[in-house]
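*Asks:* pasting the structure only:
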């Protein structure tokens, strides 16, 4: 094991070979394995997924790997928070009581970039060599419109991780709803057995109990004033759009109401914070297609009662880009499990 890894009471596996040796033992013992993939900088959102996995599986594995393939050349790969010692301390402190007894994390996969990309990796797609995965037709909408290379990098690294970890169940948060639904489609289209599509679990977005701000590793970039004031505008904007949708207003007016909340907040802040709306949009969760401008809730659900819609948005607070979403309608039909 690499001497560069911090001390940990949980077994750390920096190589595919070392992890697979551990995984074979779990197979021999017929134990289920839950998996929570992360890029580290752990927060309560990650830990809630770990707790769920501990409750539902014999063994729980987490990966901590900052994936360069999902960062465009102008994005924050170099400055993305890396807090491995603290992450391991948080993870080691977790324990869940189950009928089988107390459970804590069984292993952490902490690979190097070279281990995950044996052919090498650069952030420039034009210069990349090797094998990459693309989910055609589902990567250019919503987040993909602003970050056109993002889901190619996500699909590639998560497929690698699934092949390595071989999880019985894998856990993702609703905050990244497009990512979670896209990965479920990947498991279905590529006929994966670990996990099978129904075992890719989507948990509701973890939020600050006081402010309702969606928990994110990038929140660490925010100053206290930004985090407790300006950053809250995005969720409030989505709530305003939700209310408009439930009132029967057409989609174009719902989006306009959300944008108005952001604009009002921006005006109130003046020059104190650079607040910029990236997008607010409403999309079909099956196709990710944008809803027609004039469609209302009644028209959208004419054939399917309470037909769900993904209402999502992204906003810049200074140099920090935040995302959030609300699923309108029958959210449980998307496999989101409370």
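*Replies:* That came through fine. From a predicted model like this one, the values you see are computed outputs, not experimental measurements. Numbering: from 1, shown residues only.
*Asks:* going forward, measure contacts between C-alpha atoms and count neighbours the same way
*Replies:* Noted.
*Asks:* Please identify which helix or strand holds residue 253.
*Replies:* helix 251-269 (DSSP states H and E).
*Asks:* and after that helix, which helix or strand comes next?
*Replies:* Counting by DSSP H and E, what follows helix 251-269 is strand 275-283.
*Asks:* What are the contacting residues of that following strand?
*Replies:* 142, 230, 238, 251, 255, 258-259, 262, 266, 289-291, 309-318 (CA atoms under 8 Å, 6 or more residues apart in numbering).
*Asks:* These, buried ones only, as a ChimeraX selection?
*Replies:* Filtering the contacts of strand 275-283 down to the buried ones (16 or more other CA atoms under 10 Å) takes a single ChimeraX command:
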select :142,230,238,251,255,258,259,262,266,290,291,309,310,311,312,313,314,315,316,317,318
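*Asks:* distance between stretch 170-188 and the chain's centre?
*Replies:* 8 Å (CA atoms, centre = their mean, to the nearest Å).
*Asks:* Could you do stretch 101-121 as well?
*Replies:* 17 Å.
*Asks:* Which residue ranges of the stretch 151-300 of the chain form strands?
*Replies:* Under the criterion DSSP state E, counting those that start in this stretch, the stretch 151-300 of the chain carries strands at the ranges 169-173, 200-203, 275-283.
*Asks:* So for the last one, what gets flagged as buried?
*Replies:* Right, strand 275-283. Going by 16+ other CA under 10 Å, strand 275-283 has these buried residues: 275-277, 279-283.
*Asks:* Just give me the neighbour total for the closest residue to residue 49 other than its chain neighbours.
*Replies:* Among residues not flanking residue 49 along the chain, residue 171 sits closest, at 6.2 Å (CA to CA, 6 or more residues apart in numbering). By other CA atoms under 10 Å, the residues close to residue 171 number 22.
*Asks:* dropping in the other structure now:
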């Protein structure tokens, strides 16, 4: 398995594959890998000649310094998990200085309003950080296909918009959410939950499933109120937001139109912020 810590090394290697028109699959991650990440890797390996995974905790997308500090960093264990998929996967694990050339700051991006909804309104600057690092990574790896999980559905739409607006020759592939047996969406942050909290966290997906049914039967406003009431009687959770929005523009829905809708939620449990979403139609 090849592991690179610098841009020059991986760029030099990949240029050979680009010149011979190999398909390059790419899975960008912040490490602390779980089965959801591995499923993205498996799909990439199946669909491309070469697969690259990046492991980089990006400081510019954290608006909370404590969250950045506590984010799990488990490179050794991550490499072993990657090997379980294939020992031919190329790993890119740069330092912050290597990625930002000594200037750790994000650029300014417009995503046609996608950045102002939900995560954007609750985490100022977050999507500027996401846009900055994903654009840098795409320019280094030059992937044919890049794989993102739908757990971060807003991020997925943001990346698609960035690729469109910057005319980047990358096909963005959205992949289904991987879940624990109890329905909890797999996330690197789950490592910070106790066993008891992981059990409690099943309530998030259970409520989303109920919202899915209520959306069809009772409509938008009833569903929003139901979810707010459901969490209000579980004080161990602190809700950041619950929103029903159209998939294409992420604008909160008021009346049902001929669109695809999703329910999005962010809650704190034991000071760990958990997000999830579900398709409503």
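*Replies:* Good, I have the coordinates. Since this is a predicted model, take the numbers as computed values, not measurements.
*Asks:* okay, the angle between the helix holding residue 253 of the first structure and strand 275-283?
*Replies:* 160 degrees (axes from the mean of the first three to the mean of the last three CA atoms, to 10 degrees).
*Asks:* Show me what helix 251-269 of the first structure is packed against.
*Replies:* Applying 3 or more CA pairs under 8 Å, 6 or more residues apart in numbering; DSSP states H and E, one finds that helix 251-269 of the first structure makes contact with helix 233-246, strand 275-283.
*Asks:* what sits up against it?
*Replies:* Contacts for helix 251-269 of the first structure (CA under 8 Å, 6+ apart): 230, 233-234, 236-242, 244-245, 273-277, 280-282, 291-296.
*Asks:* likewise stretch 54-68 of the first structure?
*Replies:* With CA under 8 Å, 6+ apart, stretch 54-68 of the first structure has contacts from 31-40, 50, 53, 77, 84, 95-98, 103-113, 121-123, 153-154, 157, 165.
*Asks:* Can you list the buried residues in it?
*Replies:* 54-55, 57-68.
*Asks:* Go through those residues and flag which are in helices.
*Replies:* Among the buried residues of stretch 54-68 of the first structure, DSSP state H puts 54-55 in helices.
*Asks:* per the alignment, residue 67 of the first structure corresponds to what in the second structure?
*Replies:* Alignment note: residue 67 of the first structure maps to residue 58 in the second structure; criterion TM-score structural alignment.
*Asks:* any idea how far residue 247 of the second structure is from its match?
*Replies:* 26 Å (CA to CA, to the nearest Å).
*Asks:* Mind putting the buried residues of stretch 54-68 of the first structure into JSON lines with distance to residue 204 of the first structure?
*Replies:* Shown next, in JSON lines, are the buried residues of stretch 54-68 of the first structure (distance: CA to CA, whole Å):
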{"residue": "54", "distance to residue 204 of the first structure": "17"}
{"residue": "55", "distance to residue 204 of the first structure": "17"}
{"residue": "57", "distance to residue 204 of the first structure": "19"}
{"residue": "58", "distance to residue 204 of the first structure": "23"}
{"residue": "59", "distance to residue 204 of the first structure": "22"}
{"residue": "60", "distance to residue 204 of the first structure": "20"}
{"residue": "61", "distance to residue 204 of the first structure": "20"}
{"residue": "62", "distance to residue 204 of the first structure": "19"}
{"residue": "63", "distance to residue 204 of the first structure": "20"}
{"residue": "64", "distance to residue 204 of the first structure": "21"}
{"residue": "65", "distance to residue 204 of the first structure": "23"}
{"residue": "66", "distance to residue 204 of the first structure": "23"}
{"residue": "67", "distance to residue 204 of the first structure": "24"}
{"residue": "68", "distance to residue 204 of the first structure": "26"}
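*Asks:* Of the buried residues of stretch 54-68 of the first structure, which belong to strands?
*Replies:* When DSSP state E is applied, these are split such that 59-64 fall in strands.
*Asks:* Trace residue 216 of the first structure over to the second structure, please.
*Replies:* By TM-score structural alignment, residue 216 of the first structure lines up with residue 187.
*Asks:* With residue 313 of the first structure instead?
*Replies:* Per TM-score structural alignment, residue 313 of the first structure is aligned with residue 265.
*Asks:* can I assume that match is in contact with residue 211?
*Replies:* No: judged on CA atoms under 8 Å, residue 265 of the second structure makes no contact with residue 211 at a distance of 11.0 Å.
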